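Q: got a sequence here, can you model it:
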Amino acid sequence: MTAERGAAGVPEGRVALFLTCVNDTLYPGTGRAVVELLERLGVTVDFPAGQTCCGQAHYNTGYRRDAEPLARRSAEVFAGYDYVVVPSGSCAAMVRDVYPRLGARARAEGRGDGLARELAPLVERTYELTEFLVDVLGVTDVGASFPHRVAYHPTCHGLRVLGLGDRPDRLLAAVRGLERVELPGAEECCGFGGTFAVKNPDVSAAMGADKAEHAVASGAEVLCAADNSCLLHIGGVLSRRGAALRPLHLAEILAAREDGPGDGPGTRRDAGGTEVTA
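A: This next block holds a predicted model:
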């Protein structure tokens, strides 16, 4: 099966995968799916081993100065790459939206423009996965096959900060065999919010319960999103309720093929720790 290619084609320059902490720790299959998907589209992907946390958890918890060394570290690790692809709207938003604020804050505190200059190249070259596929590669049909009923949850950072718009929808619409079902209250927050779930557990759990109920009511077999952090939260609720509906990152759907998932993106562990195969 040949994937539809846009006018942009394979970009010139070096491409790096910024996997993120959640994926590295809990969902490495998502990283493998991204690499498999991009390589299938003719892109050579590097994985800088020195990458660490982007600093989002520190920043959102109020330790904003403590986030600066992590931001500097990220800028250093990804220096020299023309494109940095992130399978997480949350972490992509941290780089694109918050890193400039870190630089502006340092300037306002009389510490000069050094931090802003260090972070600017990474800010300019960071792309959430669907942005990279649609805007840079110019492709919506990636040659995927996934014969399941799928509901899509647009996560807050992708929806409200990055403005991903219909990019994920266009990619899902081109997947062979996929039946898209509508998710009631799709644009409502799932309640995770990183440290929000820790500081406000009752509110977070209630929001997650609402999202899980809507997902089950949709009749979908799979709940898809572009952030595993949100899927972790919703998946935990679904697992505790014994729901058959399972969460799956968008990248793993886009990497799925008719000739079988192999041992990469199709195999993962759900929120309850059970190994499942797409």
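Q: only C-alpha atoms for contact and neighbour calcs from this point on.
A: OK.
Q: measure the residue lying closest to residue 126 once chain neighbours are set aside to residue 91 for me?
A: Leaving out its chain neighbours, the residue that sits closest to residue 126 by CA to CA, 6 or more residues apart in numbering is residue 84, at 4.7 Å. The gap separating residue 84 from residue 91 is 12 Å, by CA to CA, to the nearest Å.
Q: likewise for residue 22?
A: 10 Å.
Q: tell me which of those two has more neighbours.
A: Under the criterion of other CA atoms under 10 Å, the comparison of residue 22 against residue 91 puts residue 91 first, with 26 against 15.
Q: could you measure from that one over to residue 259?
A: Going from residue 91 to residue 259 by CA to CA gives 32 Å.
Q: would you mark the buried spots in stretch 47-58?
A: Within stretch 47-58, the residues scored as buried using 16 or more other CA atoms under 10 Å are 51-58.
Q: next, format these as a markdown table and append secondary structure.
A: As requested, the buried residues of stretch 47-58 are exported to a markdown table (DSSP: H, G, I helix; E, B strand; the rest coil):
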| residue | secondary structure |
| --- | --- |
| 51 | coil |
| 52 | coil |
| 53 | coil |
| 54 | coil |
| 55 | coil |
| 56 | helix |
| 57 | helix |
| 58 | helix |
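Q: take those and write them to a markdown table, including distance to residue 210.
A: Compiled in a markdown table, the buried residues of stretch 47-58 are given as follows (distance: CA to CA, whole Å):
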| residue | distance to residue 210 |
| --- | --- |
| 51 | 35 |
| 52 | 33 |
| 53 | 30 |
| 54 | 30 |
| 55 | 29 |
| 56 | 26 |
| 57 | 25 |
| 58 | 28 |
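Q: the structure of the following sequence is requested for comparison with the preceding one:
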Amino acid sequence: MKDRQYPSGPAPTQAYLFATCLVDMFVPQAGLDAVRLLEREGLTVHFPRGQSCCGQPAYSSGNPDAARAVARAQLDLFGQPWPVIVPSGSCAGMMRHHWPQLFADDPVAGPKARELAGRVYELGEFLLHVLKVDFGAAAPGAQPQERIVLHTSCGARREMGTRQHGVALVDALPGVTRVEHARESECCGFGGTFSLKHPDISGAMVRDKVAAACATGCDRLVSADCGCLLNIGHTAAHDRAPLQVEHLASFLWRRTGGAA
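A: Okay, here's the model as predicted:
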């Protein structure tokens, strides 16, 4: 991950949301809470209806042609020069780092992909470094104490630095204690199609992750990556492990009072 230069000057007033297919199909509340967080900071959030997948499943499975076709369908949906906010670090990483590579030799789509990639932000990154939100000041008093662990997907951690954004945002919240566990930097076993191709290995990895989180005595696991969140949450529920999961957007919205 390279250091990124963030825009100076007044904060933007318009933004796009790229919700990701997993948020859209499985965790729509996370998308709604992401919109509410942004709207509370004064942004008008636009949601292009034609958006679908970022192309990561095909790309990580070694099928760049299919990934290119999926990504190409998105390029003209975000035509205004507004930030594109993504409530998933791994999908944001795909759009920011890999879309330009997919279209490197395309004289038409290449410039579009590079320009769009420069406007892509993971949600926590945008809240922290562009809007400079102080959730410590925004949080209401008299909230219950809560112990949480963070999980960051492998791609999000290495390509977008998402973990450091989540740490900064969570640590600023009154009444929230973030604890670390022994397997925090390890993969949860989801890995997109990896969990389908290698279910036994994936299952062992996610059970190690759940056990390590539970060993801390935390109240819940928070993540900004829906694939991992679904994998960890479903495993914990299946095994009747005492671990609740929540998307970072919903966690931040809830802990800061949720009022616009």
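Q: let me see the TM-score of these two.
A: The TM-score (TM-score structural alignment, normalised by the length of structure 2) is 0.89; 250 aligned residues with a CA RMSD of 2.1 Å.
Q: circling back to that earlier point, the residue nearest to residue 126 of structure 1: neighbouring residues, count only.
A: 26.
Q: ok, residue 185 of structure 1 next?
A: Counted with other CA under 10 Å, residue 185 of structure 1 comes out at 13.
Q: residue in structure 2 paired with it?
A: Mapped onto structure 2 by TM-score structural alignment, residue 185 of structure 1 lines up with residue 183.
Q: got it, and residue 247 of structure 1?
A: Using TM-score structural alignment, residue 247 of structure 1 sits opposite residue 245 in structure 2.
Q: state whether its match is indeed within a strand.
A: Yes - under three-state DSSP, residue 245 of structure 2 sits within a strand.
Q: which residues are contacting stretch 47-65 of structure 1?
A: Stretch 47-65 of structure 1 has contacts (CA atoms under 8 Å, 6 or more residues apart in numbering) with 16-18, 20-21, 66-68, 70-71, 73-74, 77-78, 91, 94-95, 102, 194-195.
Q: and it, end to end?
A: Start-to-end, stretch 47-65 of structure 1 (CA to CA) is 27 Å.
Q: how many neighbours does residue 237 of structure 2 have?
A: 12.
Q: need the three-state assignment for it.
A: Assigned with three-state DSSP, residue 237 of structure 2 falls in the helix class.
Q: what's the answer for residue 164 of structure 1, then?
A: Here residue 164 of structure 1 is recorded as coil under three-state DSSP.
Q: measure residue 195 of structure 1 to residue 58 of structure 1 for me?
A: According to CA to CA, residue 195 of structure 1 stands 9 Å off from residue 58 of structure 1.
Q: same question, residue 269 of structure 1
A: 27 Å.
Q: shared neighbours, residue 22 and residue 91 of structure 1?
A: Common neighbours of residue 22 of structure 1 and residue 91 (CA under 8 Å, 6+ apart) do not exist.
Q: so the lengthiest helix in structure 1 corresponds to what in structure 2?
A: Secondary structure of structure 1 read by DSSP state H shows that its longest helix is helix 201-217. Counting by TM-score structural alignment, helix 201-217 of structure 1 lines up with residues 199-215 of structure 2.
Q: give me the mean distance between the matching stretch and structure 1.
A: Here stretch 199-215 of structure 2, set against structure 1 after superposition, deviates by a mean of 0.7 Å using mean CA distance after the TM-score superposition for structure 1.
Q: and the strands in the stretch 101-250 of structure 2?
A: Along the stretch 101-250 of structure 2, counting by DSSP state E, counting those that start in this stretch, strands occupy 120-122, 146-151, 176-178, 220-223, 244-247.
Q: from the chain's centre, how far out does the first one sit?
A: The chain centroid and the centroid of strand 120-122 of structure 2 are separated by 9 Å, computed with CA atoms, centre = their mean, to the nearest Å.
Q: look up how far residue 132 of structure 2 lies from the counterpart of residue 175 of structure 1 in structure 2.
A: Taking TM-score structural alignment, residue 175 of structure 1 has residue 173 as its aligned residue in structure 2. Residue 173 of structure 2 is 14 Å from residue 132 of structure 2, where distance means CA to CA.
Q: tell me which of the two has more neighbours.
A: Between residue 173 of structure 2 and residue 132, counted using other CA under 10 Å, the more crowded position is residue 173 (20 against 12).
Q: leaving out chain neighbours, which residue sits closest to that one?
A: Nearest non-adjacent residue to residue 173 of structure 2, counting by CA to CA, 6+ apart: residue 136, 4.8 Å away.
Q: alright, that wraps it up for me.
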